[in-house]
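Student: Build the 3D model from these lines:
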Amino acid sequence: MEKIITLLSIVLASSFSPLFAQDKPKLVLQITVDQLRGDMPFSIQNRWTEGGFKYLLDSGVWYANAHHPHANTETIVGHVTLSTGAYPSVHGMVGNAWFDHEEDRLVYNIEDSAYDATGGISARDKSSEVDHSQVSKSEGRSPHNIMTTTFSDEMASAFGPQSKIYAVSGKDRGAVSMAGHNGKAFWYSTKDGAFTSSTFYYNEFPEWVNKWNDKKEADQFKNDYWNLTNDIKTYRFGDADDRPFENPEGLGFGNVFPHPYGDSKYYYTLLMASPVVDELTVDFAKELIEKEGIGQDEITDYLSISLSSTDYVGHLFGPNSLESEDNLIRLDRNLADLFQYIDQKVGLENTLIVLSSDHGAPESAQSLKQKGFPVDVLDVTQLDLSTIDTKLKKQFGIGKEVIKLSYVPYIYLDRKLIQEKGLDLEAVSSMIAEEFMKVNGIAYAYTSTDVANGNLPDTPITRRVLNNYNPKRSGDIYLINEPNWSLTVDGDIALVNHGSPWSYDTSVPVIFAGHQLQKRMIYSEISTIDVAMTLSKYLMILEPSGAEGNPLEDVLNQEK
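Tutor: This is a model prediction of the structure:
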């Protein structure tokens, strides 16, 4: 009997990977495609190239029903949820920006005045800024606002300094969120097209970074055009190129192909709104792999690549546009190029790939209106507050000035004024929330006191709001748009805004591929908090400190 048990143990140990295997991957490659809704890769499946999405489908476990578990589906929220396996209520990144009551201002999620931009290369050109969340008063960036460890932090703890940990992105928040507290991060600068960092990571750049930046790869597109990859007749949206509501006129990018990059102050920003920045990001990442020796020994390394073009293109043109369709075709080819390089340098059989997204996106309200849907765009900063003002004065003796800031999805109240007047925050916020609920386009307005006290009905939507609630950073009232309506704020030029708890915004792909994985398509629902937990169990290391997800057994218990 003992021999039988021993033999069975050997068979089991050799049949399942990686729980019982000693051969860990040389590289964990985590790819986050900004604003890649779960269905979008399949919208161009008949035009997939060899080695891109097709490789992921043929060589991995594809979860077709993955969703983010939180309400505010924004970039930093989704990235940190993927990197920590924690809810925003725990990891603390409740939005791309939030109001800090101590500083009495809106703060950017990763700004840190203790640091500066490495080499003086700023992340953003303020004169051409189109991202309204970039409200930082400092050029410094750091992960200090992330309240838990990340998967990459736990890799550093488990494997020590020999494990190389890097993150590259078109956006600063797309890199810092994944590199964690122990890695190194680089991101694209809309100031001069270089890749930059923060003195939190580097006081001076490695020489290879200086040499790469000196080549000025981004400048090659000046006065050039974004042209269609294929014949326009082969596109689903080939007949919908000229839509007047796409792309604001002031950028000089046009709303039909070919799109001119020009040479204006918006030039480096316009590269973000095309496939170019993703291609630059991958080229920079390939140089990093070569110069830093990523995946070249038996100690597992980590590389995060966050691709930002899909998000910018989606914001300006919408996911149901010819521009988004062409960008997806270019994304597929870009992934194929990256995987081919990884195969040459590390070996795909030695690399565990996980690809997901920080959030999805809706079809634009303007496009839906053309189809007869009763939807619209609602600027919450331009609402008529006269009724609220009258009721506040009658009931509490104060007016609309008690509303400190409206920054979707939150309404922030003047807590100091409420305290000085001896008023009850719960009573004031409840009255204001009740009035916001009467506005056409707003489905729900939940007060943070009701969220904190468990006074909301238990529904999928309220659970996502609760998962987004952090008492130190969340606003006093949480607004949720009616499905397919768009909530915006003054100064936001985007055609499309994500950030809701509706399925089009929470839906993302989750794909594990490479190493020893076999093809599987899974339709049962999973959560993005499962990603970091699964990676941790795959490497048999401690999960991040706030992780609450479940290990995905379809990835972990695969027969060889």
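Student: CA atoms for contacts and neighbours, from now on please.
Tutor: Fine.
Student: Start and end of stretch 541-559, how far apart?
Tutor: 21 Å (C-alpha to C-alpha, to the nearest Å).
Student: Proceed likewise with the subsequent sequence, for comparison:
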Amino acid sequence: MRLFFILCFLSLNVLYAQQEKKPKLVVGIVIDQMRAEYLYRFQDNYSEEGFKRLLKEGFNVKNTHYNYIPTATGPGHASIYTGTTPENHGIVNNDWYDRALKKMTYCAVDTTVTLVDSDKKQTHNFTIGNRSPRNLKTTTITDELKLFSNGRSKIIGISLKDRGAIFPAGHLADAAYWYNIENGNFVSSTYYTKQLPEWLIAFNNKHKADSLLNLTWNTFLPIDKYIKSGVDNATFEKVYEGREIPVLPYNLKKLRKDNGNFKLLAEVPYGNTLITQLAAEAIKKENLGQGKETDFLTISYSATDYLGHYFGIRSKEVEDTYVRMDREIALLLKTLDKEVGTNNYTLFLTADHGASDNPHFLKQSRLPGEFYSPKKIKEELNTYLSREFGESDYIAFIDKTQVYFNKMTTPKELIIKKAASFLKTIKGVKAVFTPNVPESSLYKNNIQNVINNSFYLENSGDILMHFHSGWMVERPYGTTHGTMYTSDTHVPLLWYGHNIPKGETVKKYVITQIAPTLSMLLNIPLPNTSNSSPIEELFKTIKK
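Tutor: Predicted structure coming up:
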């Protein structure tokens, strides 16, 4: 009996020690536009080493959702890593109307910094160079790790999209690297550094993007195995310049010149291949996970988003993209196992938003769905307000969810109330919200909480619109996202690695609970406006 108690005591001590020990590396993976159901719909064509490994050996938070609108890349990445919504972090969309400048502004723009590229001829490129996290109003989990370690933790973010690299890496990152569509290089800005590291210069000099663009994109597996997608030649899919129909295979070498050249790589599965290659190089050359402090690598795969926008969620192209994405995850895990150690890293995988079915598909399937035109709504609303208050240009900007007004001599509150009443009569509009004039909101229930999470006074519109399910902003092909419906809010969330139990939960969680979970796993402070509730099932309670 005494031996039994001694063994129990030793076992508990070992378990406590394991819980106290931190991972050497945290890896955050965001797959742009990945719907939660992709884990299951395409599963028969997945390998055992990618998504299935994470599902079988990790923890699956099956009912994870976004809780604001619009669901988009900029706010999605910001919300994951700050643990809060646009109400606090300020990234209300990828772009918004700047009332002071009277023009659109980009979520990651920063005119005080410039491009850093290994190709010196490119350093004048302001389109992708003026980038930093300065518009992000709160700290990130990566910032808190950097502060907690007194700067000794290494933080690196990588993505094809600048916003997918910058917001996850945070304000205090050692580096954020993104793809230059002009030359195929990975670049940064002077916010982080004056010169790229030698290893990245060497990586760029291998011209990997150029090599990948000389390949032919065919299905990874025989196309007859792709039974979870529609016909290959659908009428609402993008047709590349130089092609007559949207059908695999695609000879990229022939298509690249007329389809943006290096830009094309971000819009085919090989863009994800390049990100995996860069991640492996960063792990090795930056010695991530080799120091005394926990390091953090953020990875955002963006090609999945472009492909969804082009071909839609039922396409052969998207099914093949996720079959290939599975192999990229497998290769990344293999690299982490080798370079960091199988139980030395903690990894999570999620998405920045989902995507909805194209209304053309919905109609063909006898399901409800329609398109709407923000331009047409703007014209109708401006005509109405001109009749009510006199001829003028009342609307500064309108997008698929938000309306911004110009300054007027008529009290703005009165204009907003009248505009809200009119918008409610527009076909397809389900609800209208006026956060600055709350008593005039025309729809109040639990959706109001979503609107509160979405609204940041300086950057948000004066009116937020909510359309009926199945309604989508006009587009010639593919899909988009942005609504508060589950098609856009429901995303995967998988945890794997050091101190992560095996299992799953169907309890509903929101995306802002990733950051507090990491805080509790790492025993570091929460980001300063973070949700404070972690994913409880990941933590085992030990009775003393």
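Student: Got a TM-score for the pair?
Tutor: Once superposed, the chains reach a TM-score of 0.92 (TM-score structural alignment, normalised by the length of the second structure), with 535 aligned residues with a C-alpha RMSD of 2.7 Å.
Student: does residue 448 of the first structure really touch residue 477, like I thought?
Tutor: Yes - Residue 448 of the first structure lies in contact with residue 477 (C-alpha atoms under 8 Å); the separation is 5.8 Å.
Student: that's a strand at residue 377 of the second structure, yeah?
Tutor: No - with DSSP: H, G, I helix; E, B strand; the rest coil as the criterion, residue 377 of the second structure is assigned helix and is not in a strand.
Student: What distance do you get for it to residue 471 of the second structure?
Tutor: 14 Å.
Student: so what's residue 546 of the first structure up against?
Tutor: 84-87, 90-91, 148-149 (C-alpha atoms under 8 Å, 6 or more residues apart in numbering).
Student: And it, what's its match in the second structure?
Tutor: Residue pairing (TM-score structural alignment): residue 546 of the first structure is matched to residue 529 of the second structure.
Student: element containing that match?
Tutor: According to DSSP states H and E, residue 529 of the second structure maps onto no helix or strand at all.
Student: separation between it and residue 67 of the second structure?
Tutor: 16 Å.
Student: again, but for residue 491 of the second structure
Tutor: To residue 67 of the second structure, residue 491 of the second structure is 12 Å away according to C-alpha to C-alpha.
Student: neighbour count winner among those two?
Tutor: Taking other C-alpha atoms under 10 Å, residue 491 of the second structure and residue 67 do not tie; residue 491 has more neighbours (30 against 25).
Student: Which strand or helix spans whichever residue in the second structure pairs up with residue 102 of the first structure?
Tutor: Residue 102 of the first structure maps onto residue 100 of the second structure when the alignment is built from TM-score structural alignment. Assigned by DSSP H and E, residue 100 of the second structure falls within no helix or strand.
Student: Relative to residue 464 of the second structure, how far out is residue 100 of the second structure?
Tutor: In terms of C-alpha to C-alpha, residue 100 of the second structure sits 20 Å off from residue 464 of the second structure.
Student: could you pull out the helices for the stretch 201-350 of the first structure?
Tutor: Remark: helices assigned in the stretch 201-350 of the first structure by DSSP state H, counting those that start in this stretch are 207-214, 267-272, 276-292, 309-317, 322-345.
Student: Please work out which residues outside the next helix or strand after the longest one touch it.
Tutor: Read in the C-terminal direction, the helix or strand following helix 322-345 of the first structure is strand 351-356, with elements assigned using DSSP H and E. Residues external to strand 351-356 of the first structure that are found in contact with it (C-alpha under 8 Å, 6+ apart): 25-33, 36, 508-515.
Student: Quick one: buried ones out of those residues?
Tutor: The neighbour-count criterion (16 or more other C-alpha atoms under 10 Å) marks 25-33, 36, 508-515 among these as buried.
Student: mind listing which of these are in strands?
Tutor: 27-33, 508-514 (DSSP state E).
Student: so which of the residues you listed comes closest to residue 140 of the first structure?
Tutor: residue 32 (23.1 Å; C-alpha to C-alpha).
Student: What is the aligned counterpart of the closest one in the second structure?
Tutor: Residue 32 of the first structure maps onto residue 30 in the second structure, by TM-score structural alignment.
Student: just the strands in the stretch 451-560 of the first structure please.
Tutor: Here the stretch 451-560 of the first structure has its strands, by DSSP state E, counting those that start in this stretch, at 477-481, 486-488, 507-514, 520-522, 526-527, 557-559.
Student: where's the aligned residue in the second structure for residue 534 of the first structure relative to residue 535 of the second structure, distance?
Tutor: Counting by TM-score structural alignment, residue 534 of the first structure corresponds to residue 517 in the second structure. Relative to residue 535 of the second structure, residue 517 of the second structure is positioned 6 Å away (C-alpha to C-alpha).
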